[in-house]
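**Student:** Got a predicted structure plus its sequence, pasted below:
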Amino acid sequence: MKLQTLACAVALMTGGLFFSHTVNEAIAATTVNQQVTLAPTREQSLVTRQVATLVDRQHYLNMRLDADVSRRVLAMYIDSLDPDHTLFLQSDIDEFNKKYASSLGTSLKTGDLAPAFNIYDRYRTRLNSFYQFAMQQLDKKQNLHRNDFIELDREKAPFFNSKRDQQEHWQKMLVSQLINLNINKEEEAAKQQALKANPALAAGQDLTPPEDLTPVETLKKRYRRQMEQQTRIKSDRVLEKILNATLATYDPHSNYYAPIEAMELNRQTTLALEGIGVSIRPERGNEDYTRIETIVDGGPASKSGQVKSGDRIIGVGQEGEPIVDVIGWPSGEIVGLIRGKRGTKVTLRLLATGAAANQARVVTLTRDVIQEEDSGVRSRVVNVKRNDGEHKIGVIEIPSFYLNYRARREGNSYRSVSVDTQKALVALQAQNVEGVVVDLRNNPGGSLEEVARMLGQFVKDGPVVQIRDGNGNVNVFRDEDGGEQIYSGPLAVIINLASASASEIFSAAIQDYQRGIVIGSTTTGKGTAQVQLDSLAYGQATLTQRKFYRITGGSTQNKGVVPDVPLINIYDEDLGERKAKNALKWDTIQTAPYKREGVVAPFVPQVSTWSTARTNVEPQFVYLSALKGIAEKTKDKKQSSLNIDTRKREIQELEAETLRAENARRTATGLQPYANWESYQAALDARSESRAKMKAAQRPPLPEDEAFITESANILMDMASLQKAHPEAKVSDASITIAQKPAS
């Protein structure tokens, strides 16, 4: 969360967001004679036919993949390849529309991938043109003091009609990136000077500076690396692009995953992966190397005793195959090589930090299932100080509604969020907590079965969510544990814009039953359910087939869940379903009969007033509000200057505002203010390095993050005291006038 909004603001100010997509997603181009020929396989053609038929016949919308939808699929495919409209020419688009617009859907339903591969081939040709142009221009001196601007958002801009117009824009892109790199180099030098003057800023961490390259050398190196990466592109890339464009034409949550990506999908939903049990990241100061950061206890790497934190991975080999040199590879690609099926072997060539290349050692490990203990439910007790003393509040952090379906089906031991939550509730009650805060921030959802079980631990009985299919049939999921209630005490739920799907079902039900108070910011608005298609001919897919509705009848789709008591939203609204392309609409169905279990609504106005009074003076919330204000200043910025002096002034103004906000927070919390921006950045780097070396469960919460927990605990105590003081309150009461002051 730290400085997320500011980072977006600075990127917009510098033109970084626009350029980075074009480079990172697309500019991994290569020369014509190096370009690998891509062609669909039989399995890819078969799965194309399967997915196209499924979306045509079984999607929630009941929308045929006809000529009209085919045109939309083509437009979505083109935009997925060239979202900023800087690579294809308008003549390309005209040609594609003439050849494929009305027939692409039919081609997909017959498994014919030729149109998709032909378009992708043209895309790579245009990428190669950009690459050649860029490398030629980088051999020339560039003017960084221009008086014009670069457009920051070209999503809806027309494609260029001529190569001349296109190259003029490419020239602007290069200048913009060189300006960024020059400014970054100057700021890095200033930061290193601050570290030299005050080594304590490093807090004992190795803050090695990046390679000492000129901005032009840095940009050339990036292009060469991306060019080499492009030679490793497989036909799976094209398959994923076209099938996801097809599915995204229907809704944002129907997706296709090629085999490697399918493994990641399974890992996220089961908290288990098949690998060796290490986490990796690019090495600080030298992006050519990827290093092992942490090692999972009990995993193959840990058991071997031959793998150490800090080792560089310079080669990876599959069983029976030679070791592939991975120096310069992105971390994501290296992860894809290391992961694999349980029981198979993977060989790593490792280089200890500081060792010479000829001292590399080779380690062969057998992959196994790694249970990610740090990724599951976590609970703790926080002590909240109020005027009447200190109070113990339990906190349960739920990262997702996970369930290992496969392990359960096979009769093996498995983890599930409902079981882990039940254990946490029992443990917290044994510590005599006065209330429980369930933290669903950033929870993307998961198993519907699990969210129903979890709700049963907090409510006595009744419906928990309604689900409607594409034919209008409504199914009501109920709490069916016979009235058993694990926890019946004071309850609060924290949500934010990154809480989605099952998180929204849970918080909506708690709110509708008035079982507890919901706190935070409006959720994502993903009120759809997908079936996971794991028996396809190749890879996996998810297909939207149902829609969620609250027990009161309103959908959680699009609108999301609105909290009872709002706290600052730290995310950009673009994250939510409301800004997604082709998102399904909000609507209502009939209410499911249910009985409210508490009285919350009448007390919300007073509790909200008390909360606002606290957050207006709480240093962490004041700080977050300041950052949000800084980000909003540049949110709608359409252009960025191509004059390095102008760009510097703009960035320095943002930095000065941010530093003032940070120092005001530090002063208010008894810490020493930073002398300058460079000292601040050095300290942030040191903290980032330190936290990266810790396992997730060992990382202390950031103060701005913990402020949400503390305030939620205070809100919960306020609500509980009002409910106790006014037992006569009824759900029908609009509000209750409270004369007393909050206890905090």
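**Tutor:** Received it, and whenever you're ready, just let me know what you need.
**Student:** CA only for contacts and neighbour counts going forward, please
**Tutor:** OK.
**Student:** mind listing what's buried in the longest helix along the chain?
**Tutor:** Using DSSP state H, we find that the single longest helix of the chain is helix 163-197. Of all the residues in helix 163-197, those buried under the rule 16 or more other CA atoms under 10 Å are 166-167, 169-183, 185, 188, 190-192, 194-195.
**Student:** So which elements touch it?
**Tutor:** Contacts defined by 3 or more CA pairs under 8 Å, 6 or more residues apart in numbering; DSSP states H and E place helix 163-197 against helix 16-21, helix 114-138, strand 145-151, helix 215-230, strand 639-643, helix 644-668, helix 677-692.
**Student:** The third one - contacts with which helices or strands?
**Tutor:** Identification of packing neighbours for strand 145-151 by 3+ CA pairs under 8 Å, 6+ apart yields helix 163-197, strand 639-643.
**Student:** can we see that at 10 Å?
**Tutor:** helix 163-197, strand 639-643, helix 644-668 (3 or more CA pairs under 10 Å, 6 or more residues apart in numbering; DSSP states H and E).
**Student:** repeat for the fourth one
**Tutor:** Helix 215-230 is packed against helix 114-138, helix 163-197, with contacts defined by 3+ CA pairs under 10 Å, 6+ apart.
**Student:** this is the other structure I want to compare:
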Amino acid sequence: MSQRFRLITLALLLGVGAAQAAGTPPAAAPAAANGKEAPLPLDELRTFAEVLDRVKAAYVEPVDDKTLLENAIKGMLSNLDPHSAYLDPEEFADLQESTSGEFGGLGIEVGTEDGFIKVISPIDDTPAAAAGIQPGDLIVQIDGKPTKGQSMNEAVDSMRGKAGSPITLTIVRGGGKPFDVRLKRAIIKVKSVKTQLLESNYGYLRITQFQVNTGDEVVKGLAQLKKDNKGKLKGLVLDLRNNPGGVLQSAVEVADAFLTKGLIVYTKGRIANSELRFSADPADPSENVPVVVLINGGTASAAEIVSGALQDQKRAILMGTDSFGKGSVQTVLPLNNDRALKLTTALYYTPNGRSIQAQGIVPDIKVERAKVTREQSDFEGFKEADLQGHLANGNGGKDRPTQPGKAPEAAPQDSDFQLSQALSLLKGLSVSRGN
């Protein structure tokens, strides 16, 4: 991939404490939008100083200046949008650490909604996924302590801990009654790309989140699928369901693996370095294989960039349900004493100029989640060719009687309705194109 991706200072982050950080150097602090220093709001600063003085003098317990000022900064940022945040040294280190795909905790990507902590998506192969945590779940208590009013960073911090230590989350799902989920923390090692053949000629590539090396892993995954298939694929399912996003340049690299020309995404903001445009290069690791992209309500941020680019460029068919709708870009700005500011600085737009913010991506074919149940036919295992004295084939072909044998091995599409529909669509495309 081009060096231009490694020089980008913007990081597209889902607004969660366990999300990815930029894999590039943090951006420098932006200058004023018009190049001039804005006048100081003297009246408001006097009010702030007065409130600070009154709290120090009259609050029931002594509070030091550092605590008051840090709380003021956190409050200032938390009221801007759900994704801007002030990061203390530990939180900043956690954000940087998670980019590598290894961090401690439960494996839940979270946001906020009406003052509660809301699950965006569980990460594959983590305690949260194993315990059945689902996108949209509200975490109302952590170890018996209500989350109402907690900041996202506070909630995430309380869910982190030593591997093997127990934790109880109280969940509300779909407006129902609260219930407890007991888990054990673990070291979360996330492999962002997984591949396998669904059956001969049809591949499956899942991206769980966008880490620094995800673009390279996708290119390697496409090559591995071709090798496993012993030749070019006839179709590929790209699974972005419950993918909470991550690093912007990785999303661009993934989209570029399927596109040979045209715009992938552009960003617009108030500061000069937030105006960015990314276009595809001619290389085509995907070999123009037909693609169906699976999305759902847990598909967010960087995953929506890829979905939107492939949809606008008519490179793939999107199937599933509406995506999450997180279309903003956060810049990580370093501060003194190993602290940082995660600030929303731009919105991103798909090649056709769509802003996904608070709207999401609408799939080309809507397919709701459902269970697949295989029924046994009354006539299974008995055909015309099994009947004694049956007529021979009119063209002289060989008989095809029932073939005894064991049941086929279970495949992912056998229990996943959306994946099953995606595979069927790819097969239909292959037949209609004469492949």
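**Tutor:** Cool, got the structure. Computed from a prediction, not measured in an experiment: that's the story for all the values here.
**Student:** So after superposing, what's the score?
**Tutor:** With the length set by TM-score structural alignment, normalised by the length of the second structure, the two chains reach a TM-score of 0.57; 307 aligned residues with a CA RMSD of 4.9 Å.
**Student:** among the helices and strands packed on helix 163-197 of the first structure, which is the most enclosed?
**Tutor:** strand 639-643 (a mean of 21; mean count of other CA atoms under 10 Å).
**Student:** Which of the helices or strands spans the counterpart of residue 306 of the second structure in the first structure?
**Tutor:** The alignment partner of residue 306 of the second structure in the first structure, by TM-score structural alignment, is residue 506. Assigned by DSSP states H and E, residue 506 of the first structure belongs to helix 502-512.
**Student:** Mean per-residue distance, that helix versus the second structure.
**Tutor:** Following the fit onto the second structure, the mean deviation recorded for helix 502-512 of the first structure is 0.8 Å by mean CA distance after the TM-score superposition for the first structure.
**Student:** how far out from the middle of the chain is that helix?
**Tutor:** From the chain centre to the centre of helix 502-512 of the first structure is a distance of 21 Å (CA atoms, centre = their mean, to the nearest Å).
**Student:** Just give the closest residue to residue 233 of the second structure, not the sequence neighbours.
**Tutor:** residue 201 (4.7 Å; CA to CA, 6 or more residues apart in numbering).
**Student:** Now check the second structure for the residue matching residue 612 of the first structure.
**Tutor:** Match for residue 612 of the first structure (TM-score structural alignment): no aligned residue.
**Student:** ok, residue 612 of the first structure - contacts?
**Tutor:** Contacts were defined as CA atoms under 10 Å, 6 or more residues apart in numbering; by that measure residue 612 of the first structure touches 565, 566, 567, 606, 618.
**Student:** Tell me if I'm right that the third one and residue 709 touch.
**Tutor:** In this case it means residue 567 of the first structure. No: in this structure, residue 567 of the first structure is not within contact of residue 709 by CA atoms under 10 Å, at 11.0 Å.
**Student:** What's the match for residue 365 of the second structure in the first structure?
**Tutor:** Using TM-score structural alignment as the criterion, residue 365 of the second structure maps onto residue 565 of the first structure.
**Student:** Can you lay out the helices and strands packed on strand 145-151 of the first structure as TSV showing distance to residue 705 of the first structure?
**Tutor:** Shown next, in TSV, are those (distance: least, CA to CA, whole Å):
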stretch	distance to residue 705 of the first structure
helix 163-197	26
strand 639-643	32
helix 644-668	14
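**Student:** Which of those sits closest to residue 434 of the first structure?
**Tutor:** Counting by CA to CA, residue 434 of the first structure lies closest to helix 644-668 out of these; the figure is 29.3 Å.
**Student:** list the helices and strands the closest one packs on?
**Tutor:** Helix 644-668 of the first structure packs on helix 4-14, strand 145-151, helix 163-197, helix 619-635, strand 639-643, helix 677-692, going by 3+ CA pairs under 10 Å, 6+ apart.
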